[in-house]
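**Q** This is a predicted model, with the sequence first.
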Amino acid sequence: MTRTDIAEAWAQHCAEGWPRFSSPHEGQLMTLDTVISGCAVFYLDTPEGLDEQRIGILKDCIDDLDDLTSELDGDSQTYFLRLRQLGERLLATAIRP
């Protein structure tokens, strides 16, 4: 996974507007979006990449998304699955041989 891959995934995510949906977990989903987005910006702005703390946070966010996205449908599910994929791509940059 390269910086270009992350930059493209980030640009695609930014191009999509916040989905319209109703869920008791909307606040939590918004927080997950904010945190993963923050990790993407940090990664793209920092030559060293992600630190251990952000790696742990990303793992937790992906686990939370796994728990919450199954109950969503349509555009909202697509949005959060794409967010999850962005998180996975960020984690892939942290895997060192």
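**A** Perfect, I can see it now.

**Q** contacts and neighbour counts: CA atoms only from here.
**A** Will do.

**Q** which residues of the protein fall in helices?
**A** Secondary structure of the chain (DSSP state H): helices located at 3-15, 26-45, 52-69, 74-94.

**Q** Out of these, which is the most enclosed?
**A** Comparing the helices of the chain by mean neighbour count (mean count of other C-alpha atoms under 10 Å), helix 74-94 ranks first with a mean of 18.

**Q** for comparison:
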Amino acid sequence: MSRVNRSPQHDDDVARLWQEHLLAAFPADLRGAELAGVDMVLLDASIAGCVSTWKDNGGVLDRERQRLLDNCIADLDQVMPLLNDAEDICYYRRLRQLARLVSDTGPQPTK
């Protein structure tokens, strides 16, 4: 996948969702929880790390982090239908939107 051109709106959306995520408390009932074999805390931390790296690198990820982020999105797709609590759903829906926006920019081109 090659890097796509990002619009100012894209970057604004990432910034807004990232700020919302940073201000949101992690769902207490999901601390230490595994759903469909996915550690929910690790999933959150992995996505946050990729987003933080993407922001620090001017909107690009290396191929390894791109792969990790894509795997996290696949994990989210598995666990989202298993969430029942409205706050949990909101938290992980926002995290998925954020991950998808960052992932859609693609990995850093090889030189």
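**A** It's in. Computed from a prediction, not measured in an experiment: that's the story for all the values here.

**Q** what's the TM-score here?
**A** TM-score of the superposed chains, computed with TM-score structural alignment, normalised by the length of structure 1, equals 0.84; 96 aligned residues with a C-alpha RMSD of 2.3 Å.

**Q** correct me, but Leu82 of structure 2 touches Leu35?
**A** Yes - between Leu82 of structure 2 and Leu35 there is a contact under C-alpha atoms under 8 Å: 7.3 Å.

**Q** quick one: contacts for the residue most central in space within structure 2?
**A** Against the mean C-alpha coordinate of structure 2, by C-alpha atoms, centre = their mean, the closest residue is Ala99 at 2.8 Å. With C-alpha atoms under 8 Å, 6 or more residues apart in numbering as the criterion, the residues that contact Ala99 of structure 2 are 47, 51, 69, 73.

**Q** who touches stretch 4-19 of structure 1?
**A** 37, 40, 44, 75-76, 79, 82-83, 86, 89-90.

**Q** Which residue range of structure 2 does that stretch align onto?
**A** Under the alignment (TM-score structural alignment), stretch 4-19 of structure 1 falls on residues 12-27 in structure 2.

**Q** chain center to that stretch: distance?
**A** 10 Å (C-alpha atoms, centre = their mean, to the nearest Å).

**Q** Likewise for stretch 59-73 of structure 1?
**A** 11 Å.

**Q** Now tabulate the contacts of stretch 4-19 of structure 1 in CSV and tack on distance to Gly17 of structure 1.
**A** Output for these, formatted as CSV (distance: C-alpha to C-alpha, whole Å):
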residue, distance to Gly17 of structure 1
Ser37, 14
Ala40, 17
Leu44, 21
Asp75, 10
Ser76, 10
Tyr79, 9
Arg82, 12
Leu83, 12
Leu86, 16
Arg89, 21
Leu90, 21
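
**Q** just those residues now: which is nearest Thr31 of structure 1?
**A** Nearest to Thr31 of structure 1 out of the contacts of stretch 4-19 of structure 1 is Ser37 (C-alpha to C-alpha; 9.7 Å).

**Q** Need the counterpart of Gly58 of structure 2 in structure 1.
**A** Taking TM-score structural alignment, the alignment pairs Gly58 of structure 2 with Pro47 from structure 1.

**Q** who are the neighbours in contact with its match?
**A** Taking C-alpha under 8 Å, 6+ apart as the definition, Pro47 of structure 1 has no contacts.

**Q** What separation do you get for it and Leu81 of structure 1?
**A** Pro47 of structure 1 sits 27 Å away from Leu81 of structure 1, going by C-alpha to C-alpha, to the nearest Å.
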